[in-house]
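Student: Sequence and predicted model, in that order:
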Amino acid sequence: MKSRGESRGDGKAIAVDTAAANEQHYEVPTEFYLGFLGPCMKYSSCEWELNNPNDTLEAAEERTLASYARRVGLDDDGVKRVLDIGCGWGSFTLWAAKKYPQLSFTCFSNSATQIAHITQSAKERGLSNVRATRLDINKLSLQNLGETKPFDRIVSIECLEHSENYELLFERIASLMTPAGKFFCQILGHREYTYKMDSETSWMARNFFTGGTIPSTRLFLHCNKHLCVDAQDVIPGTHYKKTLDTWLERMYANQQGLTKILGSGAAFTKWRMFHLLCAESFGLREGKEYLVAYYTFSRRK
C-alpha cells in the first residue's frame, strides 16, 4: 500500500517480522558477507566520486563513514557517548571507535552473528571503548541496552527501513538522548511514496525484506512529535547502484566460495538477483526515483 509520505504507523509495533528479517539477511554466515563487502564490512550505500573511474569501495567506505561522523557532530564539545542503532557488522562503530578513542560506543543488532563479529573485531583491534549487545528494536530502552545514562549522539544506517511505527521509534530514540543530543540516520527511500513491502505479492519481501518499509524521502518531516529535523540531504540513487554493482563484481569474483558457504547455486542466484534488482531500481531515472536520504535530528524542546 502506497501513501504520499504521511503514513507514520501510529499505534503499531516499532517493527514487525524481525525474526524473518534476521533469517533472510542477518544470520546468514558472516563469511558470506566477508566475500563481497569492503574492508569496513559496510552493508549500506556509500558516497562515490561517480566521475572518477579509479574510485574504490575501500575509499568510498572511508569517505562515507567520515561523512556520518561529520554530520552527527562527533567532534562537537561535550560529546562522550554514542549509540549505533541496527549496527550491522559494526562498520561505523568500529571505524569511529578507532578514530575517536576518547568516546564510548554502544551498538546493537538483533543478530547474534553480527554481535559476535563486532565483539571479536573490537578485541582484535584493541578497542576498549566498544560495547556490542543483541537487542530487538521493539525493546529499545536504556534498561534493555544495559545502560543508565543517555547518549550524546545516536546514529542509524539503513536500519529504519525494517520499521513501520516511526512515531513510536522516534519517541524511544528521543528518550535515549541528552537534551543537546543529535540523531543521524541514513535511509533508502522513494522520491514520493511510502509503501510497505507485501510478502504476498513481492518476491523481494518474501525473500529479503519481510516486514520492511520503503519510506518516502519526506516521511520523517511528518514524524515530529518528539524529534525535529535539523538537516536533510538527499543523494541520487546512483550512489547505491554503484555500491551494489561493486558488490556484484566481488560476488562474481568469489562465486565458487560464496556458493559453498550458501550451500547451493540456487541460493547464490537468489542473492545475485536481489542485488541486481536493487541496483536497477536505484539507477532508475538517473537515480532520481529511489534515493539515499540523510537526516539529522534534535530533541523537540
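Tutor: Arrived safely.
Student: rest of the way, CA atoms for contacts and neighbours
Tutor: OK.
Student: Just list the residues touching the residue nearest to residue 213 when sequence neighbours are not counted, thanks.
Tutor: Once flanking residues are discounted, residue 213 sits nearest to residue 196: 4.5 Å by Cα to Cα, 6 or more residues apart in numbering. For residue 196, the contacting residues are 1, 2, 211, 212, 213, 214, by Cα atoms under 8 Å, 6 or more residues apart in numbering.
Student: hmm, which of those are the buried ones?
Tutor: 211, 212, 213, 214 (16 or more other Cα atoms under 10 Å).
Student: nearest to residue 272, of these?
Tutor: Nearest to residue 272 among these: residue 212, at 19.8 Å, using Cα to Cα.
Student: Isn't that closest one up against residue 163?
Tutor: Yes - between residue 212 and residue 163 a contact is recorded at 6.4 Å, counting by Cα atoms under 8 Å.
Student: Which helix or which strand is home to residue 249?
Tutor: helix 238-253 (DSSP states H and E).
Student: Name the residues that touch the top helix by length along the chain?
Tutor: Identified as the longest helix of the chain according to DSSP state H is helix 265-283. Contact partners of helix 265-283, identified using Cα under 8 Å, 6+ apart, comprise 204, 208, 237-238, 240-242, 244-245, 248, 251, 255, 258-259, 262, 288-291.
Student: Comparison target, given below:
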Amino acid sequence: MPSELSNASPSTEAAPDRAQRFARALLEEAGLGLDAQHPWDMRLHSPDAIRRALAQGNLGLGESYMDGEWDCEQLDEFFARLLRSGVVDRVSPVALLFHALQAHLLNRQTARRAWAVGERHYDLGNDFYADMLDPRMTYTCGYWKDASNLAEAQEAKLDLVCRKLDLRPGMRVLDIGCGWGSFMAFAAKRYGVQCVGVTISREQCEWARQRYAGLPLEFRLQDYRELDERFERIVSIGMFEHVGRKNHRTFMQTLARCLDDDGLCLLHTIGKNRRRSVPDPWIDKYIFPNGDLPSIGQIGDALDGLLVVEDLHNFGADYDRTLMAWYANFEAHWPRFAEELGERFRRMWRYYLLSCAGAFRARDIQLWQWVMSRRGVPGGYRRVS
C-alpha cells in the first residue's frame, strides 16, 4: 500500500496560499501538478485538500479524495510518480505520531482483533468480489509472465505455487488464509491432493464449502495460531500481510510445528522495502484494519532457527497489472452496487486499487514468494518459474 505523505512541514500552519505553494513545489519535483494539465495531475476542487494532506499525510489525502475535494484522471500514475520521486519522505505529520507508536509498541493483530479484517473487508459480499476478481475468486497477485488476461494470470500463479511445492497425488496440504478456496480447488483438481484451509472470513468459508462440496477439501473458520497437526505441504497466499510484526515469530512457529520434516511450505506476501516503517494510516482505517506489511529483514528474523529458506522470488511488478485488471472489472460492474454502496465507497475503492497499483509500479512495495523447508532439501532445491 502506498507510503504515507508523512511529516508535516511548518507550511501546514501557514496561510492556505503558502501551503499550496509548498505542495506545488513538492509535486513539481515528482513531475506532477495541481492544475490537471496532464492526466496524472491533481485537479483541486477545494484548498482544504492540500491542508489535509500536509497535516495528516495519506490519511488526509485519501479522505479528501473520498470527499470529492480533488480528482485525478490517472490516479495510478499520480501515485507511481509521487512515490518514485521520494518527495513523500520529506514531509512528516505530527498527527500520525500516535499511529506510528501503536504500530511499533502494540500487538494490533491479537487473536481477538485478527477477525476485524475478515468482518470489514472480506465479508463485504461474495457478489461484489465475484464481479471484480477472476472466475476462481483469487484475491492475490497474478503471474503475468505468459498471460494475456486476468484469468490466465491467476491460473498461472496457482500452477506456479503447485510446482514450487512439488505437489504429488495424495499429499495433505494446509492453506493458511485460504480465501475463497481457489488454490485448494486448483491443487485438488490438477494435482490430486487433499487440502485443509483456514480463514477468518465467514463469508469466504461458507461460499467455499458450498462451491467445492464434491472435492477433498476441508474449510475451517479458524485462527492460524490454533493449528497443531502435521501436513506434507503448507501454503499461505496473501495472508501474512495481516499477521503483524509482533506475531511474525508465532506464525513461523506454526509453520514449523505443522510441517513434516521433509515437507515444503510456500509463503506468498506483499512486502515493504524498509524495516522501520509503519502501516499506511488510510489503508489501515478504510481497507485492511490492523494490516502490517513485512520487510525481508523482519521475515528473516521470524524464521531464524525454525526454517530453511530454499528460494525467494519477487514478481511485485505483476501486482500493478493485477490491480489494474481488478479496477477495470470494478468500474464495469459498479452500476450493480452503486445504489447500495454509494459514491463515497466508489471513490474509496478507486483510491485503494489505483494507489496500490501506483505503489507497485513505483516498486515502493513488492510481492515475494518464499519457499521454505524444515531442515533443508537434500541436494538442494531447484527453482521453478
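Tutor: Perfect, I can see it now. All of these numbers come straight from a predicted model, not from anything done at the bench.
Student: TM-score, when you put one on top of the other?
Tutor: The TM-score (TM-score structural alignment, normalised by the length of the first structure) is 0.83; 271 aligned residues with a Cα RMSD of 2.5 Å.
Student: before we move on, the earlier item: quick one: the residue nearest to residue 213 of the first structure and residue 224 of the first structure, what's the gap?
Tutor: Distance from residue 196 of the first structure to residue 224 of the first structure, counting by Cα to Cα, to the nearest Å: 21 Å.
Student: Could you pull up the residues touching the equivalent of residue 271 of the second structure over in the first structure?
Tutor: Residue pairing (TM-score structural alignment): residue 271 of the second structure is matched to residue 189 of the first structure. Neighbouring residues of residue 189 of the first structure by Cα under 8 Å, 6+ apart: 214, 215, 216, 217, 290, 291, 292, 293.
Student: What is the three-state secondary structure of the counterpart of the first one in the second structure?
Tutor: Translated: residue 214 of the first structure. Correspondence of residue 214 of the first structure to the second structure, assessed by TM-score structural alignment: residue 293. Three-state assignment for residue 293 of the second structure (DSSP: H, G, I helix; E, B strand; the rest coil): coil.
Student: chain center to the strand ranked longest in the first structure: distance?
Tutor: In the first structure, assigned by DSSP state E, the strand with the most residues is strand 177-190. Put simply, strand 177-190 of the first structure sits 12 Å off its chain's centre (Cα atoms, centre = their mean, to the nearest Å).
Student: The helix or strand following it against the second structure, how far on average?
Tutor: Sequence order places strand 194-196 as the next helix or strand after strand 177-190 of the first structure, per DSSP H and E. When the second structure is overlaid, strand 194-196 of the first structure sits 4.1 Å from its aligned residues on average, using mean Cα distance after the TM-score superposition for the first structure.
Student: what does stretch 178-190 of the first structure give?
Tutor: In the superposition with the second structure, the average deviation recorded for stretch 178-190 of the first structure is 1.0 Å (mean Cα distance after the TM-score superposition for the first structure).
Student: Now the spatially most central residue of the second structure: closest residue in space that isn't a chain neighbour?
Tutor: Centroid-nearest residue in the second structure, with Cα atoms, centre = their mean: residue 270, separated by 5.6 Å. Excluding its sequence neighbours, the residue lying closest to residue 270 of the second structure (Cα to Cα, 6+ apart) is residue 367, at 4.4 Å.
Student: now residue 94 of the first structure
Tutor: Using Cα to Cα, 6+ apart, the closest residue to residue 94 of the first structure is residue 122 (6.8 Å).
Student: What does that neighbour correspond to in the second structure?
Tutor: When the second structure is aligned by TM-score structural alignment, residue 122 of the first structure is paired with residue 212.
Student: and if you look at residue 174 of the first structure?
Tutor: By TM-score structural alignment, residue 174 of the first structure lines up with residue 256 in the second structure.
Student: contacting residues for that match?
Tutor: By Cα under 8 Å, 6+ apart, the residues touching residue 256 of the second structure are 306, 307, 374.
Student: Give the full set of residues in contact with the last one.
Tutor: Listed by Cα under 8 Å, 6+ apart, the contact partners of residue 374 of the second structure are 256, 259, 260, 261, 262, 263, 264, 306, 307, 308.
Student: all helices in the first structure, in order from the N-terminus.
Tutor: Under DSSP H, the first structure gives helices at 18-21, 30-34, 57-72, 91-99, 112-124, 142-145, 166-175, 203-207, 238-253, 255-262, 265-283.
Student: Distance to residue 41 of the first structure added to those helices, as JSON lines?
Tutor: Output for the helices of the first structure, formatted as JSON lines (distance: least, Cα to Cα, whole Å):
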{"stretch": "helix 18-21", "distance to residue 41 of the first structure": "19"}
{"stretch": "helix 30-34", "distance to residue 41 of the first structure": "7"}
{"stretch": "helix 57-72", "distance to residue 41 of the first structure": "9"}
{"stretch": "helix 91-99", "distance to residue 41 of the first structure": "6"}
{"stretch": "helix 112-124", "distance to residue 41 of the first structure": "10"}
{"stretch": "helix 142-145", "distance to residue 41 of the first structure": "23"}
{"stretch": "helix 166-175", "distance to residue 41 of the first structure": "25"}
{"stretch": "helix 203-207", "distance to residue 41 of the first structure": "22"}
{"stretch": "helix 238-253", "distance to residue 41 of the first structure": "11"}
{"stretch": "helix 255-262", "distance to residue 41 of the first structure": "16"}
{"stretch": "helix 265-283", "distance to residue 41 of the first structure": "16"}
